[in-house]
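A.B. asks: Pasted the sequence and its predicted model underneath.
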Amino acid sequence: MSTSPSALATELAFRAKFLRIACLANIVLFVLLVGGGTALITTVARATGASTAAGDEKDIRAVLDAQVIAWNKGDLDGFMAGYWNDDQLTFISGGDITTGWKKTKERYEKRYKADGKEMGKLVFSDLHVETFSPNAAMMRGKFELTFEKEKDDAKKTARGRFTLILRKTPDGWKIVHDHTSAEEKK
């Protein structure tokens, strides 16, 4: 049985087209499997009680609620309990980077407790939580700090925004990175 050159060319073209479609289908299946596997792992972790997105958000908001209560009582140690007590904690504000829990606490002490300075009244608002996994999340929000002793109205209130990265530790959710920026005075 002999095959004509045109029939052979048609068959080769068909096979080449079939191989291209098969390769594309394999790539699509691979992407779906990887994406689906990642979603499945997260779903299983949440379904087995490892965590829930709503539960994590509630726990993260509780960290900041406890910080506000402690701050407004003048309890810097209570406020600092929301931070990861580790040398790798980072705090960025005013163009400066402070590394470590102890140095971050010292920064707060110098700025708000030393030489008769007041801590003021703290309020957080406009809070948005985004969980990345059962053990990592980000929170964005606004802060307002009002000082009673200030006579100058321009200094009486400090406002700004912050972004926090939180990690779930054996001690609960802790802030591992804090980037805070104050509004410029007008």
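C.D. replies: Structure received.

A.B. asks: going forward, measure contacts and count neighbours with C-alpha atoms only.
C.D. replies: Will do.

A.B. asks: who touches residue 138 in this structure?
C.D. replies: Going by CA atoms under 8 Å, 6 or more residues apart in numbering, residue 138 touches 129-132, 163-166.

A.B. asks: Tabulate those in a markdown table, adding columns for secondary structure.
C.D. replies: Formatted as a markdown table, those follow (DSSP: H, G, I helix; E, B strand; the rest coil):
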| residue | secondary structure |
| --- | --- |
| 129 | strand |
| 130 | strand |
| 131 | strand |
| 132 | strand |
| 163 | strand |
| 164 | strand |
| 165 | strand |
| 166 | strand |
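
A.B. asks: neighbours around the residue lying closest to residue 105 once chain neighbours are set aside, how many?
C.D. replies: Closest residue to residue 105 in three dimensions, ignoring its sequence neighbours and counting by CA to CA, 6 or more residues apart in numbering: residue 80, at 6.9 Å. Neighbour count for residue 80, taken as other CA atoms under 10 Å: 21.

A.B. asks: Equivalent analysis for residue 66, please.
C.D. replies: 16.

A.B. asks: Second structure follows, compare the two:
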Amino acid sequence: MKKIIFLVCFTSTLYSFAQTSKQDDKEAIMAVLKAQRIAWSKNNIEEFMEAYWKSDSLKFYASNGVTTGWENILIRYEKAYPTEDHTGKLSYKINDITKISDDAYYVLGEYHIKRKVGNADGIFMLIFKRIDGEWKIVVDTSC
């Protein structure tokens, strides 16, 4: 009987730890997205880009093709959003955060940008990976 009670307690503890860890991961990812939203809304593209993996392997997929590499994606953003009138105020609606593996999640959502040059709305899927203890976007698909 003691073995059964121990087994139930041990299993419950593991399950609770897994759930807490998953919730902690999601909260950390949401914090990254919040920091990104604030940076964007301050017209600070470089700070916005801190959420992305600084690697030549970073990928950004959009309707006009694929851009690879952190520097190239920064240049793309700076060209597309040259002034505060273009960046405007960003908001997100997160529809799903799903664990892929111990150190990776995908995030599905919608973005809304209120701006003077015309509002912009779309959808996105991000893949976050924990790299050196930090959650970074390694793939961004936005339309």
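C.D. replies: It's in. For clarity, every value in this text was computed on a predicted model and none was experimentally measured.

A.B. asks: Verify the stated contact: the residue nearest to residue 105 of the first structure with residue 67.
C.D. replies: Yes: using CA atoms under 8 Å, residue 80 of the first structure makes contact with residue 67 at a distance of 7.5 Å.

A.B. asks: Now check the second structure for the residue matching residue 143 of the first structure.
C.D. replies: Using TM-score structural alignment as the criterion, residue 143 of the first structure maps onto residue 111 of the second structure.

A.B. asks: gap between the host helix or strand of that match and the chain center?
C.D. replies: Taking DSSP states H and E as the definition, residue 111 of the second structure sits inside strand 104-114. Taking the mean of its C-alpha atoms, strand 104-114 of the second structure sits 7 Å from the chain's own mean (CA atoms, centre = their mean, to the nearest Å).

A.B. asks: Average offset of that strand relative to the first structure?
C.D. replies: Its aligned residues in the first structure lie a mean 0.5 Å from strand 104-114 of the second structure after superposition (mean CA distance after the TM-score superposition for the first structure).

A.B. asks: Same question for stretch 28-36 of the second structure.
C.D. replies: Following the fit onto the first structure, the mean deviation recorded for stretch 28-36 of the second structure is 0.6 Å by mean CA distance after the TM-score superposition for the first structure.

A.B. asks: residues in the first structure aligned with that stretch?
C.D. replies: Stretch 28-36 of the second structure covers residues 59-67 of the first structure once aligned (TM-score structural alignment).

A.B. asks: just stretch 51-69 of the second structure next, same as before
C.D. replies: Using TM-score structural alignment, stretch 51-69 of the second structure pairs with 82-100 in the first structure.

A.B. asks: now do the same end-to-end measure for that stretch.
C.D. replies: 13 Å (CA to CA, to the nearest Å).

A.B. asks: How about stretch 147-162 of the first structure?
C.D. replies: 19 Å.

A.B. asks: Report the buried residues of that stretch.
C.D. replies: Neighbour-count burial for stretch 147-162 of the first structure, with 16 or more other CA atoms under 10 Å as criterion, is recorded at 147, 157-159, 161-162.

A.B. asks: same question, stretch 5-22 of the second structure
C.D. replies: Residues of stretch 5-22 of the second structure classed as buried by neighbour count (16+ other CA under 10 Å): residue 22.

A.B. asks: hey, where'd the helices end up in the first structure?
C.D. replies: 5-47, 53-72, 76-80, 101-112, 153-156 (DSSP state H).

A.B. asks: What are the contacting residues of the second one?
C.D. replies: Read it as helix 53-72 of the first structure. 46, 76-82, 119-124, 129-131, 134, 166, 173-174.

A.B. asks: Buried subset of the residues you listed, written for PyMOL?
C.D. replies: In PyMOL syntax, the buried subset of the contacts of helix 53-72 of the first structure is picked out as below (16+ other CA under 10 Å):
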select buried, resi 46+76+78+79+80+81+82+119+120+121+122+123+124+129+131+134+166+173+174
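
A.B. asks: How about the contacts made by residue 169 of the first structure?
C.D. replies: With contact set as CA under 8 Å, 6+ apart, residue 169 of the first structure has these partners: residue 135.

A.B. asks: now for it: what does it line up with in the second structure?
C.D. replies: In the second structure, residue 169 of the first structure lands on residue 131 (TM-score structural alignment).

A.B. asks: how about the helices of the first structure in CSV, adding distance to residue 87 of the first structure?
C.D. replies: Listed next are the helices of the first structure as CSV, based on distance: least, CA to CA, whole Å:
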stretch, distance to residue 87 of the first structure
helix 5-47, 29
helix 53-72, 20
helix 76-80, 14
helix 101-112, 6
helix 153-156, 32
